[in-house]
Every structure is written in C-alpha cells, then in structure tokens.
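J.: Can you look at this prediction? I've put the sequence above it.
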Amino acid sequence: MNALAFSVFIFLFLVVTVLGFAAARWRRAASLDSLDEWGLGGRGFGTFIAWFLIGGDIYTAYTFIAVPATLYAGSVTGFFAVPYTIVVYPIIFAFLPRLWSVSHRHGYVTPADFVEGRYGSKGLSLAVAVTGIVATMPYIALQLVGMQVVLEVMGLQSSSDNWFVKDLPLFVAFVILAAYTYSSGLRAPALIAFVKDTLIYIVIIVAVIYIPHHLGGWGHVFDSAKSSFDDFNTTNADAIAAGKANGRGIIPPPAAHWAYASLALGSAMALFMYPHSITGVLSTKNRNVIRRNASLLPAYSFLLGLLALLGFVAIAAGVKVANPQQSIPQLFENEFPSWFAGVAYAAIVIGALVPAAIMSIAAANLWTRNVYKAFIKPDATPAQEAQQSKLVSLVVKFGALIFVLALSKDFAINLQLLGGVWILQTLPAIVVGLYTRWFHRWALLAGWAVSMIWGTWTEYDIASPVQKHFGGPLATFWGTDTKVYVALMALLINLVIAIAGTLILRALKVPDGVDSTAPADYSVDVGDTGVEPELSPGTPAH
C-alpha cells in the first residue's frame, strides 16, 4: 500500500463525509419529516445542482470501471455505452417534463405513484414498484464491486479468510454512507455530487492527455490494441470458431451490428425507467430544468467516450490483470504519481457512494409509497412515511453489501444483466401512460408478467465461453441468426400482449379503473394551481 496515495484518498473521503452530514443543513427546510423533503430534496433543485445530481446518478463508479474494462477485454460491442448515453437525452427531453408536471400536481414521489393514479390499479402500481426495487438492488451491489476493485488495487484488502475482516474498509465506507443518507436524505448525494464529478472530470482529462503522451501518442495506443486483439484472434482461432472463446476487436463486424445498435437503443430506453433516475428528475424545481439538463448532460457522454478509450490505453501501457475490472485502477497505479493516484482512487470510490445513496433512497421510496402505505398502513402520516423510507434505505444498502460480500461477484454482475430487461418492461405503463390512457390496466399487467418471465428465462438460458447461465445480454432474434438485446425482445412481447389484451378486454367491457389525472396536469409548471414554487429555507414541507 502506497502511503501517499492512501493519505490523499482518506483526506478526500473525509471531506465527502463532512459534506454528507452537513447536507442536512444545506437548503434547510423546517423539517425533513416528509418524502418531499427527505426523498426529493424539497423538489427545488435548479439546473446547476440537477446537472451534477442526475449526472452523478447515471454515471456510476461501475460505469467508470466496466466501460473501459469491456474495451480492454476486446469486446467488439463494448463501446455501445457512448451512443446510448447520447440517444437517451432526446428521449427524456420529450417525456420527462410531462412526468414532472403530473407528479408535482398530484404529489407523486415515485413512478409507481403515477401508474396508480393514471390507471386506478394498485396491482399494476405494485408490479412497477417491485420491478424498480428488484432492478435497483444489483445496481447498488455493483457500486460495491467497483469500490472493491479500487480497494484491492490500493492494497486495502486484508488477506484474512474471514469475509468481514477482509472487506472491513468497504464495510466502514458503507456505514458512513448509511449514516449521512439517513440524516440528510437526497441532499447528501446532491451536495457530494459536486466533489465527485469535479474529481472525475479532472482525473479523466488528465489521464487521456498525460498517459497517451507518455506512451507515445494515440496512434501507438490504437496500434497496440489492434495488435493485441489480432494476436489473440490468431492464437485462439480454433476456440473462437468452436464458440469456446469470443473474438476481439475494435470495430464490430457486420454480424454484430444489430447487437451493438439494439444494446444502445434498449439501454437508452431503459435508463430513465430506473427509479433513481426518476428520483433525480422529480427533485428539480420546474420543467425547464429538465429540458436544460437534457441539453447539457451530453457533456458526460463526451467524458464517457474519453474514459472508454482508457481501456485501449491500458493495453498499450502493458497492464496485465486477471480481472479486466482492475485494468483502469491498475493503469492509474502504474502511470500516475502516487498523490494523483490517490485522487483517482477517491474519484472512483466517491463515484460509487453518490449513486448508491440515490438508488437506496429511490428503492426505499417505492417500498414506502407503493407497498407500506398502499397495503400495510394506508393512513401513514408524512412523518411516518419519511421514517419508513429512512429505515428501508438502511436495509437496502446493507442488503446489497451482504449480497456482494457473501456471494460470488460474478453472480452480482450477471444479475445486473437482468436489470435492463426487467426495468424496460415498465415503459408501457409509465411512458405510454404519459400520452394516452388507451391501454387497459389488466392488459398492461399481463404484458408485464409475461415479458418479465420470458426475459428472465431467456437470460438464464444464455451461455458464454466462461459460464453456463446469464452469459450475456444478447439472444438470437426469432427466425434469424441475428443477435439482439433481450430487453427489446421482451418489450416487443410486452407490447403485443398489452395491445391484444386491451382490444379483448374493451370488447368484453371489463372495468378499466379510474384515471385521477386530467389532460391539463401534464403541462403545468411552477406557479400553476397545485404546483408549488421552490421551498425556501425554513419553509415547512408541503
């Protein structure tokens, strides 16, 4: 363990910890005893704060490790994350302002709240809530996997066989995270996101300028990557032909074009279905904040593109690791001065804490509003709701911690492949519901159930050269040899059942539930009836 790198890392971690607890007094309201305040930060974040919060929410520690790791490992579709984070913003520019308006008019805290109000169905709302919680849990766990990788490279992992002793630094970090999230709610990750994103930008920009220059330029970097991949393909030609190994390359061959395109499109459609993404959006103070952020957030896509290329830089630098996830931390260890390596480690670990906090808050809000209040305690007061969410956020975080420490990391990573498949099945109820009430609630529920079962089973049945089940996100499209993202195929099944079911149920005149929203609700803004302006410090939560 390098003492200087460790000292810089600890200093920055302590700064973030102080900010996390201080956030309870930042933009302070009279009380945090409501989900509007604790879970949505008072619904008053402006463009500047929201840009850091939503960006810190989407671009997680695991993203900053996994994306370049896929390129380091030679995945021909590994660069899909860059176009998908570009495609997503025109999509959210269109529908998220509508969700913001109806949510603020009716006091909705979660997407499942909207679904219940729109369709008059607690069952469909429960399905959306459970999907959000289940899809978010492995996402939180993967933040821990990203942190573990950094701690391993730093030398902070104990050699003890006892999992608790071995991962004590990780446990301590999450105890601190749990404490300041409990006390400060969404304000904590919002404030910490400033530090996280600033550090990430500094580290990545320095890395893409300093390290390639040190290695002989970008031409040498790309030549090294291509040479490495060509050597692997030549050496393992028989295994690749037999399907026992995957070929490596920089550009997807024609056979992988649909795989690449469907991964980008499906991931873009799924990203803002995740409850933590919607939580960040609902915390903003007006519709224009969302539109401006949809225009400004592509700056993160530029950063992600630079970051992804570090996978090739690691190859050119001669980084040799058994686990590709360690390639970027190891690159920083090898190439940066010790003090700056400490800054880089802190950026990645803090980059895990911010999204993990938001994800746990979003999952806790789903439980509180759409399970606890809907089915267990319908007369819960705002203070009781806030207390329930605080407690459940602790359970969610420590559940993810135990999940990662006690089980195989590969299992957590494989389970995350299902996240996009699962969460995309809520799109018909949420996004389509923002524009039309045509779908029947029971048809939507049937489409959701069938697509969830089919998507999960299909993912389970996918094998790869290194594992028998959950081997990847791609499956053969029906009647062809073309590989397509499983989530999109499941969504197609979902829509077909929802459309057919709606036609049948309407023909049978089955009751369709009561829509508690009105057309005007989807375009209201701050100042309109029922839509409060930003809460100023000291103002009681509404």
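T.: Looks like it came in fine.

J.: going forward, measure contacts between C-alpha atoms and count neighbours the same way
T.: OK.

J.: Kindly list the longest helix within this protein.
T.: Criterion DSSP state H: the longest helix present in the chain is helix 122-154.

J.: which SS class is Cys472?
T.: Cys isn't right for residue 472; it's Gly. With DSSP: H, G, I helix; E, B strand; the rest coil as the basis, Gly472 sits in coil.

J.: gap between the closest residue to Tyr372 other than its chain neighbours and Asp515?
T.: Here the nearest residue to Tyr372 in space, its sequence neighbours aside, is Pro378; by Cα to Cα, 6 or more residues apart in numbering that works out to 7.6 Å. Per Cα to Cα, to the nearest Å, Pro378 is found 20 Å from Asp515.

J.: do Asp481 as well
T.: 44 Å.

J.: Ala94 now?
T.: Noted for Ala94: a distance of 22 Å to Asp515, by Cα to Cα.

J.: for Gly20, same thing?
T.: 40 Å.

J.: Pro378 and Asp515: which has the busier surroundings?
T.: Applying other Cα atoms under 10 Å to Pro378 and Asp515 shows that Asp515 carries more neighbours, namely 14 against 11.

J.: hang on, isn't that one packed against Phe114?
T.: No. Shown here, Asp515 and Phe114 do not form a contact pair, counting by Cα atoms under 8 Å, at 10.2 Å.

J.: list the buried ones in stretch 361-381?
T.: 361-374, 380 (16 or more other Cα atoms under 10 Å).

J.: Could you pick out which of the residues you listed are located in helices?
T.: Judged by DSSP H, the subset of the buried residues of stretch 361-381 located in helices is 361-367.

J.: Determine which two of the residues you listed are furthest apart.
T.: Greatest spatial distance among those (Cα to Cα): Ile361 and Trp367, at 9.9 Å.

J.: Quickly list what's touching both of the two.
T.: Ser389 (Cα atoms under 8 Å, 6 or more residues apart in numbering).

J.: Name the residues of the host helix or strand of Ser228 that are buried.
T.: Following DSSP states H and E, one finds Ser228 within helix 218-235. For helix 218-235, the neighbour count (16+ other Cα under 10 Å) marks 218, 221-222, 224-226, 228-229, 232-233 as buried.

J.: putting a second one here so we can go through both:
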Amino acid sequence: MHPIALAVFCLFFLLVTLAGFWAARWRRPESGIASLEEWGLAGRSFGTWITWFLIGGDLYTAYTVIAVPAALYGAGAIGFFAIPYAVIAYPYMMLVLPRLWRVCHRHGYVTFADFVSGRYGNRWLTIAIALTGVLALMPYIALQLVGMKVVIAAMGLHGEWPLAAAFIILAAYTYSSGLRAPAVIAVVKDLMLYIMVLAAVIFIPVKLGGYHHVFELANQALATHTPAASIFLKPGQFLGYSTLAIGSALALMLYPHTATAVLSASSANVVRRNAAMLPAYSFLLGLIALLGYLALAAGIKTSDTSSSVPLLFMQSFPEWFAGFCLAAVAIGALVPAAIMSIAASNLFTRNLYGALSSRKMLPHQESAMAKAVSLVVKFGALIFVLYLPTPYAIEMQLLGGIWMCQLVPSIVIGVFTRWLHPWALLAGWAAGMASGTAMAAELHLKSSVYPLHLPAWLGGTWAMYAAIPALLLNLALSAILTIVFRSVSWNSGVDSTDASAYVG
C-alpha cells in the first residue's frame, strides 16, 4: 500500500467528480427541454478550445497511455505505429469530418449511422453500421477499465470494489450531465497528462544517464524477450507497420465516440481548426510511447506489460507525484469511457431501437432511453473486466479496429458520392466483417497483422493489418454489385439529405 500516492489520487478523483456533477448546470439551455441532442451532443455548442480538449481526451485515452508504452516495452519498435497513424488521421479528418458535420447539423443527425440512414434510405444498412459501432465500443470501454485497474493495483489496492466505486461515480455524473461532464473533465485531464509526460521524459532519462543510455539498455532488454525484439523495425515488419498505421487512422475517425465529439462542435470551422491543432497530441503521444523504453531501461520487471508504466512512476518519482501521475491516467479513463457510453447509447436509441421500432419517440423519450442505455453499457463493461480475463478485452479491441474500417465505403465515400448502391454496400460490409474476423480468429486474436498468402507472381506472403485486405474485398464487392444492381434497376433507396449541405 502507498498511502501518500493513494491520498493524492483520491483528491484529484474527488475534484473531477465534483466537476462532473457541476457540468450538468454548465451551458444548460434556458428552455430546459430534454432531448438526445442536448444530452448526447451538449446542444452542438462547443467552440474550438472545448472541442480540442474533448476530442483529445476522447482519442488519447487511459488505455493509450498504458498500451502504447506497453507495446514498446514488450515488442519494441512495432509499437511506434501509433505515431504515424495519428499523423495520417488529421489530414483525413480535415477532408472528411467538416463535410459530415455540415450534413449532420443540417438534418439534426446525432450519429454517423443517422447520416447513412438519410443518405441511402436503407434500414438494414443503417442497422449494420450502428451494430458495428456498438460492438466495437464495448471492448474499448472495457479497456479504459483495464487501464484504471492497473493504476489502482500499482498503489497497492486490489479487489473489485475500488474499480466498481469509480465507475458507479462515472455512471452517475454521465447520467445527469451527459456530454458536458467529459468536456469539463477533459480540460483537467489533458493538463495533468501534459505535466505527467513532460516530467517523465525529462526527469527519468536524466536519472538513467541520458537517452543514449536509455535506448542502449532498452535494446539489450528487448533482445532477451521471446520472441526477441528491437528498437529498430525488422524488414519483415515494414508492411505490417505501415498498414497498421493506415488502417488504424481510417478506423479512428469512424469510431462512434469520435463522431460524438466532432458533432458536438458548434460549426464546421471548429472541426477544421481542430484538425489543424490536434497534431499537438501526436507530439504528446510520441513522448508517451517513450515511457515503454524508459521502463525497460529502469529495470522494471513484470509479466503484465500493461503494468510497466504505473510501476515506472512508482519507482521513479516521489510518492506524492506518482499519485498525481496515476490520477492523470485514471482520469484519462473517465473521459473516453463517458463519451463512448454516450455514443453507444445514441446509436442504440436512434439507429437500433429507432430503426426496428415502428413507434416514433418524442425528444424527451429518446433522452430518457439513452440515459438508461448508457448505464447498461458501462455496467456491462465493468462486469466484462471484473469477471473475464483481461486478454479478452484486448483481443476484442483488435477486432474493433478491423470492424470499424469496414464503414469506410458507407460513410467516407458516401459523404462524397452516392454512386454505391445501398444493398451492395451491405454485402460489401458483410464480406469485410466476415473476412476480417476470420483472419483475426486464425491468429487466435493474439495479433491483427495477418500473413496474407498470395500466388508467387503477386509476391507470395504479405504480412499486413487484417483490416486492409478485408476493406479491399469490401470495396471491390461493393463496386461490382453496384454495377450489377444498377444495370437491373434494383431499388437504390431515397437520398433524403440536402445536396447543398455537401458544399461549403
């Protein structure tokens, strides 16, 4: 037990809890009318800076702070793929998301599945998109709990009750404050995270004899791993590394929690400004990744790579500052977990229950259902973490990225052209989901880099991120079936979106 670290941790946790409940009164509309748009998107009222903190807090999660360094700690240079994928993601964000924001704002859409429904007029395609989002979010929420569980254990607290208490508090203020709660807490979380990382990458290397010595010791330690790893990429890893970066960037901007944060912005220009400003987090992510090498150089020994960063903080800092750092990581779990649960409840309310039910709900009924579903989602994730082995959540998250890539034809291409036929898109989605899942299953969900065996004249075996060949199959089938369906004049649905919303 580390009582000083625990006291500091509890103090900051209490502060953000109070902030979360206070957020219910922040920017509350004068009308007082409850609606899904107010609870789930905060009335689309956030300006540039709040959106910057919200998206940053949304994308750079507690699991990011734990998992990226853990990847470097366990596997070496391949873990750095998270850095180029963050670089790729923001030009893509600049190109796609402002246009999506305009269409969604014009028509009152709360989710990207709403956009697909309006664009293609196909109920089953809408359900497929929404279901994919919910399935991908559940293990992602669970992983935030994994990050918090590791942090709590590093301070000497074990058992189920600390984690359960933390998420009961999270559930309570998310229920009352909606998206406003994580928006307020994200500001605190990001400031704490910058202080933590800058202190770690300056103070710890000085203590260890400088970065040259850190990299040397890290490389020596990685060479003893099974299989042996290195701080340098091996030639056989180049394609896997690059496709991981590209595929992860495509998936990142399609996750429902990204959509929720983006659609809460007050204008398309706010989204553009954030695409220009968010690379500051990529710089931070590069520094976070180095914590894995610092843990190796500091002699941290653990079979659970996720514990490497918390143990590094406890070993390297005074106990009070270690408590501050661990609080930053734990608060980093609260923000994305809240946004993800809101995103999942929005999808269920609007695009699963809403699409399957013939009854049109009133705004306050939608809001009430979304609040209830957000509670179910969070407690479902809590049960997942408490009663199933941690590797299950990690393995399911590998599938989540593969699944989200299969939404590119419907959403990313759909925001530029409606040429693809909705039934062809549905068939392509099914093929991409099935093939991507099969590749991951063949690897026993231990990795998402699949050795794709092709004829010798096509280069033989190519080890790449499973989402990429699955997406290529998805695109090819969607295009071929579109030509077939349009040639026989099969009903292509009705586009109910306003054409002028795509221009600007």
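T.: Cool, got the structure. In this text, all values refer to a predicted model and were calculated from it rather than measured experimentally.

J.: Please state their TM-score.
T.: After superposition, the two chains reach a TM-score (TM-score structural alignment, normalised by the length of the second structure) of 0.97; 498 aligned residues with a Cα RMSD of 1.0 Å.

J.: hang on, the earlier thing: what's the helix holding Ser228 of the first structure in contact with?
T.: So helix 218-235 of the first structure is contacted by 74, 212, 215, 240, 247-250, 312-313, 315-316 (Cα under 8 Å, 6+ apart).

J.: quick one on the thing from earlier: which position in the second structure aligns with the residue nearest to Tyr372 of the first structure?
T.: By TM-score structural alignment, Pro378 of the first structure lines up with Arg359 in the second structure.

J.: How is that match classified with respect to secondary structure?
T.: Arg359 of the second structure - assigned by three-state DSSP - is coil.

J.: Which residue numbers in the second structure does stretch 325-339 of the first structure align to?
T.: Going by TM-score structural alignment: stretch 325-339 of the first structure matches residues 306-320.

J.: Next, the distance between the ends of that stretch.
T.: End-to-end span of stretch 306-320 of the second structure (Cα to Cα): 22 Å.

J.: next one: stretch 38-56 of the second structure
T.: Start-to-end, stretch 38-56 of the second structure (Cα to Cα) is 21 Å.

J.: Which parts of the first structure are strands?
T.: Using DSSP state E, the strands of the first structure run over 474-476, 483-485.

J.: Out of those strands, which one sits most buried?
T.: Most buried of those, by mean neighbour count (mean count of other Cα atoms under 10 Å): strand 483-485, with a mean of 22.

J.: Which neighbouring elements make contact with that one?
T.: Contact here means 3 or more Cα pairs under 8 Å, 6 or more residues apart in numbering; DSSP states H and E; on that basis strand 483-485 of the first structure packs against helix 257-271, strand 474-476.

J.: can you name the residues of the second structure that that strand overlays?
T.: Going by TM-score structural alignment, strand 483-485 of the first structure sits over residues 463-465 in the second structure.

J.: for stretch 261-280 of the first structure, same thing?
T.: Using TM-score structural alignment, stretch 261-280 of the first structure pairs with 242-261 in the second structure.

J.: and if you look at stretch 415-422 of the first structure?
T.: Mapping stretch 415-422 of the first structure onto the second structure (TM-score structural alignment) gives residues 396-403.

J.: Quick one: average offset of the matching stretch versus the first structure, please.
T.: Taken over the aligned residues, the distance from stretch 396-403 of the second structure to the first structure averages 0.6 Å (mean Cα distance after the TM-score superposition for the first structure).

J.: residues touching the residue nearest the centre of the second structure, list them.
T.: The centroid of the second structure falls nearest to Leu59 when counting by Cα atoms, centre = their mean (5.3 Å). The neighbourhood of Leu59 of the second structure, defined by Cα under 8 Å, 6+ apart, consists of 252, 258, 336.

J.: Aligned against the first structure, show me the partner of the last one.
T.: Under the alignment defined by TM-score structural alignment, Pro336 of the second structure corresponds to Pro355 in the first structure.

J.: I'd like to know how far its match sits from Ile250 of the first structure.
T.: The spacing between Pro355 of the first structure and Ile250 of the first structure, counted by Cα to Cα, is 30 Å.

J.: quick one, which of those two is more surrounded?
T.: Pro355 (28 against 18).

J.: Tell me how far the residue nearest to the more buried one when sequence neighbours are not counted lies from Ser183 of the first structure.
T.: Nearest non-adjacent residue to Pro355 of the first structure, counting by Cα to Cα, 6+ apart: Asp57, 4.7 Å away. Here Asp57 of the first structure is placed at a distance of 19 Å from Ser183 of the first structure (Cα to Cα).

J.: which of the two has more neighbours?
T.: Neighbours were counted for Asp57 of the first structure and for Ser183 using other Cα under 10 Å; Asp57 has more, 26 against 18.

J.: Would you mind confirming that the more buried one is in contact with Thr279?
T.: No. At 9.6 Å, Asp57 of the first structure does not count as touching Thr279 under the criterion of Cα under 8 Å.

J.: Common neighbours of those two, please.
T.: Ile358.

J.: Contact partners for the aligned partner of Leu71 of the first structure in the second structure?
T.: Alignment note: Leu71 of the first structure maps to Leu72 in the second structure; criterion TM-score structural alignment. Neighbouring residues of Leu72 of the second structure by Cα under 8 Å, 6+ apart: 78-80, 289-290, 292-293.
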